[in-house]
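# Pasting the sequence and the predicted coordinates here, then a few questions.
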Amino acid sequence: MTPEQLSTAIVDALTTLSDEGALALPDGVPTSVTVERPRQKGHGDYATNVALQLAKKAGTNPRALAELVAGRLKQAAGVDEVEIAGPGFLNITVAAGAQGEVAASIVVAGASYGASDVLAGQRINIEFISANPTGPLHLGHTRWAVLGDAIARVLTAAGAEVAREFYINDRGVQMNNFAASIVAAATGKPTPQDGYAGAYIDDLAKAVGDASPGIFDLPEPERLRAVRAKGYEIQLAEQQAQLDGFNTHFDVWFSELSLHDSGSVPETLARLKELGHVYEEGGALWMRTTDFGDDKDRVLIKSDGELTYFASDTAYYLNKRSRGFDHCIYLLGADHHGYVNRLRAMAACVGDDPDKTLDVMIGQLVKILRDGAELKLSKRAGTIVTLSELAEEIGVDALRYSLARYPADSPLTLDVAEITKASNDNPVYYVQYAHARTCRMLANAADLEMTLPEDLSGTAGGFDPSLLAHERDGELLRALADFPRVVAAAAELREPHRIARYLEDTASVFNKWYDTKECRMLPQGDEPVTPANVARMVLVVATQTVLANGLDLLGVSAPERM
């Protein structure tokens, strides 16, 4: 019996009481109630504070309401016992058979277990890397590559339609400086002022020359334009390859320059004027964002006629909304903290409710230590640590998991030695090893010709859920049953680290179950395979499924061997 099923049973009990006139709720019976695992043993399998929440509305005291609900709930299928604790908490014990059925439902659901429809119907755009196509992606991008992708995965699992978007900063003087740096490297000249240096520029110069023979012999300014276009193409392709190798994939690669070439920015300015949220002062055009909580108004067009980044940001937001996205999520670095209020004010200025259409997440910095010293230099880029170098040194799985298991707004320091060691002290190793253990157990079962029952609906099919009656069986079943709730919470709160912490807790519960001799899955010696062995084989497959599904939500592999 899952928490969701128990929630439904409680709602049914409340509905029956209401229909019989024993309970009067002015706002009606809630559609769902919160059901949680109790923190202390002996308090049942699940607990709810529904009586405390509804007593005042029902015009009674919590304990009296709890007694009414308990009386009805005891009659529900799968409920073994209901106790009232303290001022009105309900501690519920589920029948062993009903609890054991959770394992079968997980096995049947397979890769879809954990998914829900809590965000069904929502179209969400998540922009989680915004970078210049002038060099390799670095450590700062790495954290967002993990968190943005993991958030997109849990949002999708919660039923939302999600588009992952990379914003290419391909407009501005940096593109000319980039081209000039490539030309200088190709022609043996010093790096120009404000140019780009590092071995990667030398590599780019060679790649540009190989792709377009004679390009460096073109006259100016044709040469600069041609090198800029080809260098952009090659460097962007490398960024895409870097992210693909890091298990992060984007649905949209959006060009900032395309906003201006398509006329989106002038159209945006015209719309703002119609809405009455712009004004001219000092020869510049301003957006009156202070009307919506910003600390100052923002310039859209400078007095010299140059458009600001904020003008592009506004046009870009409207572009996303015009593509049918109900909600836009931005993942920005720590140096963009001031953007929260200005982006919210911008959304309000164009007629949206930012509480409904906008989410701005600010991430903190990451430090990587090796031998006690911070990694700051790159072999290829000279002044930055690149994503590819980190993934190569640490490993994609270890790096992704280590970055995903902390909230975005927490500063983070990772030690290479700690996150790569094969030890139970290393969380990613601990979780992956638990999955590998389930694979080894099932391989051993196959050697004994043990197979899953074809029909998992009950004893007739060879699976008796009531045999999963040991205390450790129950603990593991309750942990597995909690997975959909954790995924839904991670999606609604944009907090994929909840998945990682859940996996670690569940792996711990599984290991304790594994070490309990009364819960052995495999028969010993010449013992025959019993229905209890088969039941626990179903439980192991369920555990394997949950661990694999959870790791996949973090973009981390679930190895069969360690």
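Great, that's in hand. Numbering: from 1, shown residues only.
# okay, CA-based contacts and neighbour counts for the rest of this
Will do.
# Hmm, G110 is touching L547, no?
No. Between G110 and L547 there is no contact under C-alpha atoms under 8 Å: 11.2 Å.
# Of those two, give the one with the bigger neighbour count.
L547 (25 against 17; other C-alpha atoms under 10 Å).
# Would you verify that the more buried one is located in a helix?
Yes. Checked against DSSP: H, G, I helix; E, B strand; the rest coil, L547 lies within a helix.
# Which residue is the nearest non-sequential neighbour of it?
Using C-alpha to C-alpha, 6 or more residues apart in numbering and skipping residues adjacent in sequence, the residue nearest L547 is H435, 6.1 Å away.
# Around the one you found, how many other residues sit close by?
27.
# if I look at it, how far off is D482?
From H435 over to D482 the distance is 18 Å, taken as C-alpha to C-alpha, to the nearest Å.
# okay, pairing it with this:
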Amino acid sequence: MQIREELENLIAASIAAACDDATLELAERPAPALERPRDLSNGDWASTVAMRTAKLAHKNPREIAQIIVDHLPENNMIASVEIAGPGFINIKLTPSAFQSVAARVRAERFDFGKGTLPEGTPRNVNLEYVSANPTGPMHVGHGRWATLGDAIARVMRHAGYQVSEEYYINDHGVQMDVFGNSVSVRYMQLLGHDIEMPEKCYGGGYVKDIAQGIIDRDGNKWESVSDQERIEAFREIAYQEMLDLIRETLTGFGTTFDTWFSERSLYEVDENGTSPVSRSLEIMSEKGYLYDKDGATWFRSTDFGDDKDRVLLKENGEYTYFMSDVAYHYDKMQRGFDHLIDLWGADHHGYIRRCEAMLAAWGYPGALEVVLGQLVNLFRDGEAVRMSKRTGEMVTFAELIDEVGVDATRFLMLSRSSDQPIDFDIEVAKKKDNSNPVYYVQYAHARICSVLRKAAGEGAESLSADELAAKVIPADVDLSVLTHESEIALMRKMDDFGELVALAARDRAPFRLTHYAQELAGLFHQFYTNCHIVGEDPAIQNARLALADATRTVLALTLDLIGVSAPERM
């Protein structure tokens, strides 16, 4: 239980006791919500419950505050209480309250900060992200969605959600035919045919590479077949190659998906002659939300807040792209999810209302949540980077990872909220000093491991950090000596972790963990400077080693929730 929760229970008990002896007369008992004072000289926590209760109790807020203070149960958490201003209850904690945090971290380890969701919160969540078209390699923007989606899933799971991660493969429709034709033209050009690339094409150098790979494998086998046969064959070859490349890039980045959902599967006809697309269209029709106009079939999306109705079936009998989304999201709900989260680029903002409308039409209002992400601006030493040095084309996500590494890429991609653009400087990401935030945080973790090795002495080099901690810190270590300002600051920050995770999960805002990691690392570096550890009196050394080890755990856990490693040596 966090300090905040324990304090709120104490205040709730105080209010209950005051009501029981009629010192307070309340028709309903207020929530004893606490908040951090901006200035810690005013206390560690503050409550406005007295001011919020004034009308209910028909008393002056300061009088109510005094009644609450007078009825506080005996405890070992509160050092002092001050009633300030119009009725603030400012609480200062005892060192033992903070020491319990370090003890809890060491006992719970990677379960520290795990939460339980409030009653009524949708728990079973489908999280769909990246979903880059399999018509080319992933670009840096896709990398931001990969980082963001993976971190959201990790943080939400720690907060108590069940999360299924999904990649939607856009492998149906015109763009796939264009891709196949682009490879076909490059193939024929490489065999000496004077053919120009069509206006609608994929012109990247990777298309030429795919065509050359086909020649290396098959020679001129496809030269004499019809254009249509060649396009269809090359579409499948190129599609599979790009999908494999995407999978390989994401796997190397540490991002995995529970489901890879093919758009094509929505159009597969079963033995009854129906497909997921046709079935979802039929269901919408049965609900009365479709009508025919100008030979096309329309969805009455304006009935659900959209700015205009949307075509699902064109006059020529072809389904629209939106129809695929209709069938896909219906399929998700039929799989038993309570809530759907889609991560989209900000340029898809105008698409949200119609997708919300389709779910509302099926009776799932509010089931879809769309997180929009802004662009990544790539720099090198402050200069904008437009093209890859190697290919002369766009910098792919794989190239960025190869140059700066997974950890730096992840940390910097999460350094700002998803609704803000990111300026990603490649050279900063590669630095091995404190100007690089991920290095700064990882170095704090490695420094703690070094302290544990120093304390362990001979034979320490072969031991892991967990083994070192078990060797040098007594199981019954006494933390009561941890009273220095730097020690208290570290423990106070660690106590914030559980609430941070809960709010980051609720707000889909894992970027907050990068800021928290930097703050915790900074507090450890201060503690390391101000409080000598190895060589102190044994009781003090043991307690400080335990505090350092608790900090190591929270740092490693924070980094793990954003997919970044916690090295033991640097």
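Looks like it arrived, so ask away. Small disclaimer: the values here were computed from a predicted structure and weren't measured.
# picking up where we left off before, quick one: map the residue nearest to L547 of the first structure onto the second structure.
Under the alignment by TM-score structural alignment, H435 of the first structure pairs with H445 in the second structure.
# Within the helices and strands, which one has its match?
Secondary structure assignment for H445 of the second structure, by DSSP states H and E: helix 437-456.
# what residues are up against the residue nearest to the spatial centre of the first structure?
Note on the first structure: the residue nearest the mean C-alpha position is I151, at 2.3 Å, using C-alpha atoms, centre = their mean. With contact set as C-alpha atoms under 8 Å, 6 or more residues apart in numbering, I151 of the first structure has these partners: A490, A491, R494, E495, P496.
# quick one: what's aligned to the fourth one in the second structure?
So the one you mean is E495 of the first structure. Residue pairing (TM-score structural alignment): E495 of the first structure is matched to A509 of the second structure.
# Tally up the residues packed near that match, please.
Residues lying near A509 of the second structure (other C-alpha under 10 Å) number 23.
# On the three-state scheme, it is what?
Applying three-state DSSP: A509 of the second structure is coil.
# Show the contacting residues for it.
So A509 of the second structure contacts I152, S417, S418, L503 (C-alpha under 8 Å, 6+ apart).
# now those residues as a markdown table including secondary structure and distance to A18 of the second structure?
Formatted as a markdown table, the contacts of A509 of the second structure follow (DSSP: H, G, I helix; E, B strand; the rest coil; distance: C-alpha to C-alpha, whole Å):
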| residue | secondary structure | distance to A18 of the second structure |
| --- | --- | --- |
| I152 | helix | 43 |
| S417 | coil | 44 |
| S418 | coil | 46 |
| L503 | helix | 32 |
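# gap between Y129 of the second structure and I169 of the second structure?
Taking C-alpha to C-alpha as the measure, Y129 of the second structure falls 10 Å from I169 of the second structure.
# Those two: which has the busier surroundings?
More neighbours surround Y129 than the other of Y129 of the second structure and I169, with 23 against 17 (other C-alpha under 10 Å).
# was I right about that one contacting A146?
Yes. Counting by C-alpha under 8 Å, Y129 of the second structure does reach A146; the two are 6.9 Å apart.
# counterpart of stretch 533-551 of the first structure in the second structure, which residues?
Aligned by TM-score structural alignment, stretch 533-551 of the first structure corresponds to residues 541-559 of the second structure.
# nope, stretch 285-303 of the first structure is what I was after
Residues 297-315 of the second structure are matched to stretch 285-303 of the first structure when aligned by TM-score structural alignment.
# buried ones in that stretch?
Of the residues in stretch 297-315 of the second structure, T297, W298, F299, R300, S301, F304, D306, D309, R310, V311, L312, L313 count as buried by neighbour count, 16 or more other C-alpha atoms under 10 Å.
# So which of those residues belong to strands?
Among these, DSSP state E puts T297, W298, F299, R310, V311, L312, L313 in strands.
# and the gap between the residue nearest to the first one when sequence neighbours are not counted and S480 of the second structure?
Counting by C-alpha to C-alpha, 6+ apart, the nearest residue to T297 of the second structure once its immediate chain neighbours are dropped is L313, at 4.9 Å. The span separating L313 of the second structure from S480 of the second structure equals 72 Å under the rule C-alpha to C-alpha.
# what's the spacing between the residue in the first structure sticking out farthest from the centre and P559 of the first structure?
Residue farthest from the centre of the first structure, counting by C-alpha atoms, centre = their mean, is P219 at 49.4 Å. According to C-alpha to C-alpha, P219 of the first structure and P559 of the first structure sit 55 Å apart.
# which one in the first structure is aligned with Y267 of the second structure?
Using TM-score structural alignment, Y267 of the second structure pairs with H260 in the first structure.
# Checking my notes, F128 of the first structure in a strand, right?
Yes. Counting by three-state DSSP, F128 of the first structure is found in a strand.
# ok, and the closest non-adjacent residue to it?
L331 (4.8 Å).
# where's that neighbour, which helix or strand?
Going by DSSP H and E, L331 of the first structure is in strand 327-332.
# helices or strands up against that strand?
strand 123-131, helix 309-322, helix 354-357, strand 358-362 (3 or more C-alpha pairs under 8 Å, 6 or more residues apart in numbering; DSSP states H and E).
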